[in-house]
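> can't give you the sequence, but here's the structure:
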């Protein structure tokens, strides 16, 4: 009886490898199919760039009129510069013996949609604004007034500007700048 059982066990052992082999081949075919689909279906970086460029060109062409003039759509969030006057003052910084003269022009950066509001507000609050600017410059130290430290003064002037020119607690200025800025020791 022992001889009869041995061939059956060998048949079962060889037959049990066949399902494992079929599963392995099936998984390999699925993986290879996914790789082929990936390379065929997913666009390359060049294809994506070309598609984006074509869409951009299409949008530009669609916004042009029939007379080949560009249709200018004004973006209400585009930024505009608004002049905030020229300033010049002589003063003695805290802790110094010498007097200094600071001359600068100031402009504010505002969203296009807020341009009319700031013109009105600045007209109404011009003297308060000027007083706060002069006070801020007078309270600045000598080191803060030099151009390499201008970032600190800019942040403080922007905060003061938004405080004076705000509407309903909303700051109207996005930024400020100095097209001309000079410090003289007198």
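Yep, that arrived. Worth saying up front: this structure is predicted, and the values here are computed from it rather than measured.
> CA only for contacts and neighbour counts going forward, please
Noted.
> Was I right to think residue 180 contacts residue 105?
Yes. The pair formed by residue 180 and residue 105 meets the contact definition of Cα atoms under 8 Å, at 5.4 Å.
> of these two, who's got more company?
Each of residue 180 and residue 105 has its neighbours counted (other Cα atoms under 10 Å); residue 105 has more, 16 against 10.
> which ones are touching the closest residue in space to the more buried one that isn't next to it in sequence?
Sequence neighbours aside, residue 86 is the residue nearest to residue 105 in space, at 4.2 Å (criterion: Cα to Cα, 6 or more residues apart in numbering). Going by Cα atoms under 8 Å, 6 or more residues apart in numbering, residue 86 touches 103, 104, 105, 106.
> alright, now check it against this:
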């Protein structure tokens, strides 16, 4: 387990916008719990990547104290900028998937990046749920598109990454959204 200050950055190079790598994004499917190790190796090789990380709070079973850990938002995946042959020597990569629709992929990554930058309470979902497609009209998430879902007496906006087959959700107020036609 990494100490908080030893975690790799979510984006490498950190100042490089995600759009700058349009056309060369690929997705690496990783062995279980190897996301940060692969990100560290990408950094060492100078290879650009995006690994969305977020702070998860869990109660310890032994003393019930709250513990904060930094974990990957999409376990088992890392997006990288380069060719499949560039990662053949890196351990813990099971396979590499090409990204067919680069524009959609980058748009989805940008939405996830924006949500994480706002510090929203995110929850991971196995796949996007059926429902109305909406766009947030007001507030810090203005312009983000997703699917409205209801969970535990609250309304949430689900935003997915098609290549990962997963999605995250954030709590929203129903009046903040407008339906996309």
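Perfect, I can see it now. Note that the structure is a prediction, hence the values are computed from the model and not measured.
> Could I get the TM-score for this pair?
Once superposed, chain against chain, the TM-score is 0.25 (TM-score structural alignment, normalised by the length of the second structure); 77 aligned residues with a Cα RMSD of 5.1 Å.
> helix, strand or coil for the residue nearest to residue 105 of the first structure?
strand (DSSP: H, G, I helix; E, B strand; the rest coil).
> Relative to residue 162 of the first structure, how far out is it?
18 Å (Cα to Cα, to the nearest Å).
> on contacts alone, who are the packing partners of the lengthiest helix in the first structure?
Using DSSP state H to define each element, the first structure has its longest helix at helix 2-41. Using 3 or more Cα pairs under 8 Å, 6 or more residues apart in numbering; DSSP states H and E as the contact test, no helix or strand touches helix 2-41 of the first structure.
> returning to what we had before: top of the contacts of residue 86 of the first structure by number of neighbours, please.
Busiest of those [other Cα under 10 Å] is residue 106, holding 20 neighbours.
> What's the local residue count around residue 26 of the first structure?
The burial count for residue 26 of the first structure: 12, using other Cα under 10 Å.
> If we go by neighbour counts, what in stretch 179-186 of the first structure is buried?
Applying a neighbour-count criterion of 16 or more other Cα atoms under 10 Å, one finds 181, 183 buried in stretch 179-186 of the first structure.
> cool, and stretch 23-41 of the first structure?
Going by 16+ other Cα under 10 Å, stretch 23-41 of the first structure has no buried residues at all.
> gap between that stretch and the chain center?
Averaging C-alpha positions (Cα atoms, centre = their mean, to the nearest Å) puts stretch 23-41 of the first structure 42 Å from its chain's average.
> Please work out which residues outside it touch it.
Contacting residues not belonging to stretch 23-41 of the first structure are not present [Cα under 8 Å, 6+ apart].
> redo that, cut-off 10 Å
With Cα atoms under 10 Å, 6 or more residues apart in numbering as the contact definition, stretch 23-41 of the first structure has outside contacts at 18, 19, 20, 21, 22.
> May I see those organised as CSV, with neighbour count and distance to residue 4 of the first structure added?
Listed next are these as CSV, based on neighbours: other Cα atoms under 10 Å; distance: Cα to Cα, whole Å:
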residue, neighbour count, distance to residue 4 of the first structure
18, 11, 23
19, 11, 25
20, 11, 26
21, 11, 27
22, 11, 29
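> Adding distance to residue 9 of the first structure, write these out as a markdown table.
Listed next are the contacts of stretch 23-41 of the first structure as a markdown table, based on distance: Cα to Cα, whole Å:
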| residue | distance to residue 9 of the first structure |
| --- | --- |
| 18 | 15 |
| 19 | 16 |
| 20 | 17 |
| 21 | 19 |
| 22 | 21 |
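> Which of those residues sits closest to residue 118 of the first structure?
residue 22 (76.2 Å; Cα to Cα).
> which residues of the first structure fall in strands?
Remark: strands assigned in the first structure by DSSP state E are 79-91, 100-111, 173-185.
> Show me how far the last one is from its chain's centre.
From the chain centre to the centre of strand 173-185 of the first structure is a distance of 23 Å (Cα atoms, centre = their mean).
> okay, the angle between that strand and strand 79-91?
Using axes from the mean of the first three to the mean of the last three Cα atoms, to 10 degrees, the inter-axis angle of strand 173-185 of the first structure relative to strand 79-91 is 30 degrees.
> what angle do strand 173-185 of the first structure and strand 100-111 make?
Using the same axes, to 10 degrees, strand 173-185 of the first structure lies at 170 degrees relative to strand 100-111.
> and strand 173-185 of the first structure, what does it pack onto?
Secondary-structure packing of strand 173-185 of the first structure (3 or more Cα pairs under 10 Å, 6 or more residues apart in numbering; DSSP states H and E): strand 79-91, strand 100-111, helix 142-145, helix 150-165.
> Buried residues, the longest one. List them.
Same thing as helix 150-165 of the first structure. Those would be 150, 153, 154, 157, 158, 159, 160, 161, 162, 163, 164, 165, for helix 150-165 of the first structure by 16+ other Cα under 10 Å.
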